[in-house]
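>>> Need the 3D shape of this:
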Amino acid sequence: MIDTVWGSTQKPVSARQLAEILSLIPNLSGTLYIGYPIIGTPDGAFPFDALLLSPEKGAVAFDLVEGRELGVFQDRQDDLYAKLHSKLLQYPSLVRGRTLAAPIHTITFAPALPGAAGVAERPVTDTTSLPAVVGEIEWQEDGAFPALASAIQALTTIRKGRRKRTISNGDSRGAKLHALNESIATLDANQNAAVVETVAGVQRIRGLAGSGKTIVLALKVAYLHAQNPDWLIAVTFNTRSLKGQFERLITSFVYEQTSEEPDWSRIKVMHSWGSPSSQGIYYNFTKDHELTYRDFRSAQGAFGEGKEFSGATEEALNQVTKVKETYDAILVDEAQDLPSSFLRMCYSLLKPPHRLIYAYDELQSLTNASLPGPEELFGNDASGNPVVEFSAPMLGEPRQDIILEKCYRNSRPVLATAHALGFGIYREPGGLIQIFEQNQLWEDVGYRVRDGQLEDGHFVSLERTPETSPIFLESHSPIDDLIQFHAFSTRDDQDRWLAQSIIYNIRQEELLSEDIVVINPDPVRTRKVVGNARNMLLHAGIDSSLAGVSNSPDIFFEKDVVTFTGIFRAKGNEAGMVYIVNADDCFDSPIPTTRALIRNRLFTAITRSKAWVRVLGVGPEMHALREEFDRVKQRQFRLDFNYPDEETKKALRIVNRDLTRTERKRLDAKVSDLTSAIEALENGDVRMEDLPEALRRRLKDLFGQ
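This next block holds a predicted model:
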């Protein structure tokens, strides 16, 4: 089966016909790229008309002829061959002696010239002769195809890691982590599409944690920059530490495709908010339109706790009658943590046709807010029609809505545990905390129905498949080593175990300090509660940092330094070994409206891990959380539960409604007053007869007795 990825092309008719014919050839598999790859040459970026990557054929480059003028096709084919051959020779894994391990073929496809033919080495085909010419190409693939695909997709440079590691024990954690990085060598079909396909308008990319959204966006920036060097492109995000990661990835990818450094005057990597000391979408908007800029404190005073950024961006949009259209494309990562008004601000800053690409994973939201669909998100125009409306995908057209179903970071046991705890699948007592609004989304993100029915009011058993959770992510270590929960009697016991484990990881298991991240789910208390463990490491001669406090807010990892962080700064980052401390804070909340919030923090923390997770906590809440994990493990990491009906879903939506901190405090106080009143009645301090008749009637009506 052929997957077609539709990039930018000046030859749409011949490209569409090429895709249709190749899709009909029996037993042909691989990916057909239209308008891709772009290869860096001494003369700059060189885009291909089309390229077929196939384990049966190798690399087949197509020279497309749109009209009836064939031109000097021999020279064009020679040019395609020479440029691709020169690029692939740079990769040792693709070279056998002095010869490429993967064959390169070139074909001219001229559908408007029936019967045209070249010589055997430089064939010219039409719609009738193309299948036979492709059928004659054979390749006895010897394991080189993944390296070939990785080289074409420009992924080889990022798989090398931040620095070279010294491995003396082939079974150590360091060796296993190195092998994992090498195994994640190619993009899947949906990732390919997300990189290359760009609509003339708004595009949404949805995916689980670890599905490659950040890498996809960085590759997409490089592709758009190489294709359109005059475009002004912005990349924005919520987590400040993503800035350095984006700059590193974009630099690598642009160089692969143009043999030049990025033109940073045309690519702007900036935070969503920004400040006078650092660029940001919102800050630049206020400066360019001569508006009052609000920092966090000012916005909180004006709009209330929890409404700071939504209020500031909404205010700015309302104050401008005509927005200066600045950018040709804007790419937004972590959209689930950004308000709808910010996405509308990005849309308003774009020149027609408003190329806005936003990526998100709704379960990683660290607020209770949910991102609405595009029609609701961008509103209606003056005629009452949706400003943005997604249509069904069509052959030859890029997709507006792409779902990345495969997870390349978290193993099946780790990801299923994160989902089970995040949703409260096995929570006792109480059960579900939250649920996907659309049942089908479970299958979209890579689960399959093992038993039951994925319908409201029915039992369902969901499991991840080897296709969506690759086996190599879990086969390197026993399951009991991949993820562990540990309950301690005191915080000191927890911190001592943590420090000793990190010391052992580095000195005995060949992990680098930067392979290790320690996450505290409560962002407010992180600085205070991690100090003890950091002191223990310091006395052992191991340096650590508190992300965004002891270093720049734009830096997350440092060489030879273990990173400690709160959950907000952990977003968008990953590490081989993840320790989550004080996880008992995530078991339950006295205020039901914050249960989903704290479980999302736990989900996000667990899914930072590329290999191993250790969840640590103290007291009875941690024992209960560990027992909840044991129930996940007993069911072989399946999600077995009764799918809620519409009434239950409605109740969950009410419980998870978005409240500010002030509103939560007010609610907490009222619950406390109600609890005191009930206890007074139970203890006999107040008798029902002591209550006014009107109040007794109201209680009877409310409780039915």
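
>>> can we go C-alpha only for contacts and neighbour counts from here?
OK.

>>> Show me the strands in the stretch 251-400 of the chain, by range?
267-271, 327-332, 350-360 (DSSP state E, counting those that start in this stretch).

>>> and among those, the most buried is which?
Comparing the strands of the stretch 251-400 of the chain on average neighbours per residue, with mean count of other C-alpha atoms under 10 Å, the densest one is strand 327-332 at a mean of 24.

>>> Which other helices and strands does that one contact?
strand 233-237, strand 350-360 (3 or more C-alpha pairs under 8 Å, 6 or more residues apart in numbering; DSSP states H and E).

>>> Mind checking the ones you listed for the one nearest to D288?
When those are compared by C-alpha to C-alpha, strand 350-360 sits nearest D288, at 14.0 Å.

>>> between the closest one and strand 327-332, how big is the angle?
When axes from the mean of the first three to the mean of the last three C-alpha atoms, to 10 degrees is applied, the directions of strand 350-360 and strand 327-332 differ by 10 degrees.

>>> and stretch 219-234, how far apart are its ends?
End-to-end distance of stretch 219-234 (C-alpha to C-alpha, to the nearest Å): 13 Å.

>>> list the buried ones in it?
Within stretch 219-234, the residues scored as buried using 16 or more other C-alpha atoms under 10 Å are 219-227, 229, 232-234.

>>> Now flag whichever of those residues is closest to L538.
Closest approach to L538 among the buried residues of stretch 219-234 (C-alpha to C-alpha): L219, at 38.6 Å.

>>> Now do the closest one against D444, distance only.
The value you get for L219 to D444, if C-alpha to C-alpha is used, is 23 Å.

>>> let's see this one next to it:
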Amino acid sequence: MNTVEFTRGTNGKPAASAALEDCLANTIGLDGSCFFGYPLIATPEGKYFVDATFLNPDKGVILFDIVEGQNLGDYADRQDDLVNKIESKLKLHKDLMKGRKLLPQLHVITFAPSLINLASHAQEDYPLANEHNLASLIQSLEWDNADDEIYRLTTSAIESLSSIRKSRSKREVTRVDSLGAKLKKLEDSIATLDYRQNRAVVETVEGVQRIRGLAGSGKTIVLALKAAYLHTQQPDWRIAVTFNTRSLKGQFKRLINNFCIEQSGEEPDWTKLRILNAWGAPGGAERDGMYYEACRQSGTDFYDFRTASSHFGGSNRAFDGACKAALSKINKSLDVYDTILVDEAQDFSPSFLQLCYSMLKAPKRLVYAYDELQNLSGTSLPPPEDLFGADEEGNALVSFAGDHQQRRDVILQKCYRNSRPVLVTAHALGFGVYRAPPKMAETGLVQMFEQPALWGEIGYRVHTGDLRKGARVSLERTDETSPLFLETHSSIDELVQIIKFNSEAEQNDWVAQQIEKNLSEDELRYDDVIVINPNPINARERCAAIRKTLFGRGIQSHLAGVDTDQDVFFRSDLGSVTFTGIYRAKGNEAGMVYVINAQECDGVGAGLSTLRNRLFTAITRSKGWVRVVGHGPGMDALVQEYAQLKQHQYRLDMVYPTDAQLSKLRIVHRDLSEHDKQRLEQKKYNAQELTHALETGELNPEDLDGETRAKLLALLSGNK
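So this is what the prediction gives:
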């Protein structure tokens, strides 16, 4: 069966490239990966683009010199130059060398589909092909000592990820069975991008592109590499990368910088490629942000957080209101950027994406990446047709229907950060799959995807039952979407632990003791550990006791964004353990994650979906092991839910809610501000008082006027 996967970058030779793709796709028994316009190579003469690179586990690396038209030029010289450049690139990777010999086999072919009479042009030892002889020519190529591991390492080197994805600092391990050794092996195993990630990085869409995926599916690295690739290909373009979590800024800068240096031999031009916070403020380039720049370019009033909060309401309403106010004054395209890439789009209201769209030159290249369940605001992004509106004739400005749908709407199914037990635990607790139904409720579910098919898109399959509304279904991860190597290094009981303590002090002592052990015995580094307090409001207060204990034992720590600059998350330079609230944790990851005071992620009624999303996000920061700890009765439900999940062998077994139940869940567990919650509680209390008065006879139904009685009966029966 033929399984060649194509990634279509730009090489300036569209017709001949299409012919090559057609030939490779129709060569029986051929598999591998083919990149057009990739990789990019730094040379003394400047950056160099390979027309096409084909990787095959039996043949090695086949480089294509593509000729558009019939003029071959000095194709032998081009072939020599091409092989020498790629060989020099690969020889920089020690794992690909044995002594002075390069282990992967390199071949080169000049592909000229418009050339009919090849024999009159061919030179000995310089293969020349068109559509008629390419298949037989490839068949004749050999790799004498073909090796799966060398092939994997070669793929990583071609993708330029082996150095880009390296740890922040060198990992030293002395014991093969320590947590540090296991983490090193994990990091080495995730050195290549899969086909969907590659395609999302290299393929450029003339318009809007959406990248969806689970936590840990590589959305951030894909966006960073895409920004760097576009910048290297189009150095004159103005490109912006923006995001919600300020601590992501350093990660984006490191990834983009490494990629550009490896590809072009030069650092990025940071005046052309900008990494901007979403909001921003006056005070120079470092404080700049997308919203602030939109206001500056359009001459509209700028609202800082305090002013926006007083005008539009606190929390997420402030930024949404500020963006809407700016949009209302912008009546034409601002034409500031050629491309804008937005990470964590689930945390932004539609108005921010619309503002980004308004800042783009035609053809409006906007790339936005998001994870539906990581949304901490309780809202959901609408489909692109609704998100970006319609033109004067009523046609949607953006739609993913049509020939290029797969390129416009990329779904990253594989999770490379969380093992199957960790990810399914996060989903089970995030959705409340095994939560006991509250009194008088039909289901214990906290929230659920509106469209059941989305479970398949994010890498689950049906184990038993039927994936439709109102039906019972059992869902499980596949080995394809949750690679086994992520979980086989440790037992499940080591990967995930959910523990209830009798008191906060007991919890804190245990966490401090475990962190000390991680650093002294388990060979984990300081930046392998994150301690997350899910409640963003009291993180400083709740983390203080553990930090004090650690300090007494000679272990430094910091509260991200409080003890550090707002754009800094890890302090690898100082040797310091990161403590954080949930918002700054987003987008970051570590080998060992402690989620403390998890009892605050349970409850009933309004705001519960947000609390469970915080728990989901905290758990999915772990690329190795996770400890969810808490105290008091609030932890009982979480411990029970996890026990149920284990009994179901880490499958999600549930009756999928109906449309009516989904609607009710959205109302019951909706997000409310603290002020609104207090008002709701007061009204609920008043309702209880009314009920009690009617029960005791203190108040008779007849004491209520007829209209009020009728309204009460209608509302309580659901007939508004």
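
>>> sorry, back to before: for my notes, please list the helices and strands packed on strand 327-332 of the first structure in CSV and give distance to R595 of the first structure for each entry.
CSV is the format used below for these (distance: least, C-alpha to C-alpha, whole Å):
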stretch, distance to R595 of the first structure
strand 233-237, 25
strand 350-360, 21
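
>>> and of these, who's closest to I21 of the first structure?
Of all those, strand 350-360 comes closest under C-alpha to C-alpha, at 30.5 Å.

>>> residues in contact with the closest one?
Applying C-alpha atoms under 8 Å, 6 or more residues apart in numbering, the external contacts of strand 350-360 of the first structure come out as 198-207, 213, 325-336, 346-348.

>>> Equivalent analysis for stretch 655-669 of the second structure, please.
By C-alpha under 8 Å, 6+ apart, the residues outside stretch 655-669 of the second structure that reach it are 445-448, 450, 467-473, 604-609.

>>> repeat for stretch 412-424 of the first structure
363, 426-427, 431-435, 463-464, 469-470, 473-474, 479, 482-483, 596, 599-600, 602-604, 606-607, 613, 628-629, 632, 637-639.

>>> which of those count as buried?
Neighbour-count burial (16+ other C-alpha under 10 Å) applied to the contacts of stretch 412-424 of the first structure gives 363, 426-427, 432-435, 463-464, 469-470, 473-474, 479, 482-483, 596, 599-600, 602-604, 606-607, 613, 628-629, 632, 637-639.

>>> Restricted to helices, list the residues you listed.
Using DSSP state H, the members of these that fall in helices are 473-474, 479, 482, 596, 599-600, 602-604, 606, 628-629, 632.

>>> Now that D554 of the first structure has come up, it's in contact with N238, right?
No - applying C-alpha atoms under 8 Å, one finds D554 of the first structure not in contact with N238, separated by 11.5 Å.

>>> of these two, who's got more company?
The neighbour count for D554 of the first structure versus N238, taken as other C-alpha atoms under 10 Å, is higher for N238 (22 against 17).

>>> Okay, that one and T31 of the first structure: tell me how far apart.
33 Å.

>>> same question, V414 of the first structure
Relative to T31 of the first structure, V414 of the first structure is positioned 30 Å away (C-alpha to C-alpha).

>>> Between these two, which is the more surrounded one?
Using other C-alpha under 10 Å, the more surrounded residue of V414 of the first structure and T31 is V414, with 26 against 20.

>>> And what about A146 of the second structure, helix, strand or coil?
Three-state assignment for A146 of the second structure (DSSP: H, G, I helix; E, B strand; the rest coil): coil.

>>> What's the local residue count around it?
17.

>>> P452 of the second structure matches what in the first structure?
Counting by TM-score structural alignment, P452 of the second structure lines up with N439 in the first structure.

>>> for L638 of the second structure, that is, sorry about that
In the first structure, L638 of the second structure lands on L625 (TM-score structural alignment).

>>> those helices in the stretch 201-350 of the first structure, which residues are they?
Remark: helices assigned in the stretch 201-350 of the first structure by DSSP state H, counting those that start in this stretch are 213-227, 242-258, 281-288, 296-303, 308-318, 340-348.

>>> Out of the ones you listed, which is the most enclosed?
Neighbour counts (mean count of other C-alpha under 10 Å) averaged over each of the helices of the stretch 201-350 of the first structure peak at helix 213-227, with a mean of 24.

>>> so that helix matches what in the second structure?
Across the second structure, the stretch matching helix 213-227 of the first structure (TM-score structural alignment) is residues 219-233.

>>> thinking again about what came up before, which residues touch the match of L638 of the second structure?
Listed by C-alpha under 8 Å, 6+ apart, the contact partners of L625 of the first structure are 584, 587.

>>> part of a helix, is it?
Yes - counting by three-state DSSP, L625 of the first structure is found in a helix.

>>> How much space separates it from W612 of the first structure?
Look at L625 of the first structure and W612 of the first structure: by C-alpha to C-alpha, they are 18 Å apart.

>>> Over to L28 of the first structure?
Here the distance between L28 of the first structure and W612 of the first structure works out to 38 Å (C-alpha to C-alpha).

>>> Same question for S550 of the first structure.
Distance of S550 of the first structure to W612 of the first structure, given as C-alpha to C-alpha: 26 Å.

>>> Please identify which of these two sits among more neighbours.
More crowded of S550 of the first structure and W612, by other C-alpha under 10 Å: W612, with 26 against 10.

>>> Please pull up the equivalent of the more buried one in the second structure.
For W612 of the first structure, the aligned residue in the second structure is W625 (criterion: TM-score structural alignment).

>>> same check, this time on E182 of the first structure
Under TM-score structural alignment, E182 of the first structure pairs with D188 in the second structure.

>>> starting at the chain centroid, how far to the helix or strand that match falls within?
Assessed by DSSP states H and E, D188 of the second structure sits inside helix 179-189. Relative to the centre of its chain, helix 179-189 of the second structure is centred 21 Å away, using C-alpha atoms, centre = their mean, to the nearest Å.

>>> Same question for stretch 78-89 of the first structure.
Chain-centre distance of stretch 78-89 of the first structure: 33 Å, with C-alpha atoms, centre = their mean.

>>> re the thing from before, identify the residues contacting the match of W612 of the first structure.
Going by C-alpha under 8 Å, 6+ apart, W625 of the second structure touches 422, 494-496, 591-593.

>>> Looking at these, which one is closest to V67 of the second structure?
V67 of the second structure lies nearest to G591 out of the contacts of W625 of the second structure, by C-alpha to C-alpha, at 48.0 Å.

>>> which position in the first structure aligns with the closest one?
By TM-score structural alignment, G591 of the second structure lines up with G576.

>>> Which of the three states applies to that match?
Following three-state DSSP, G576 of the first structure is assigned to strand.
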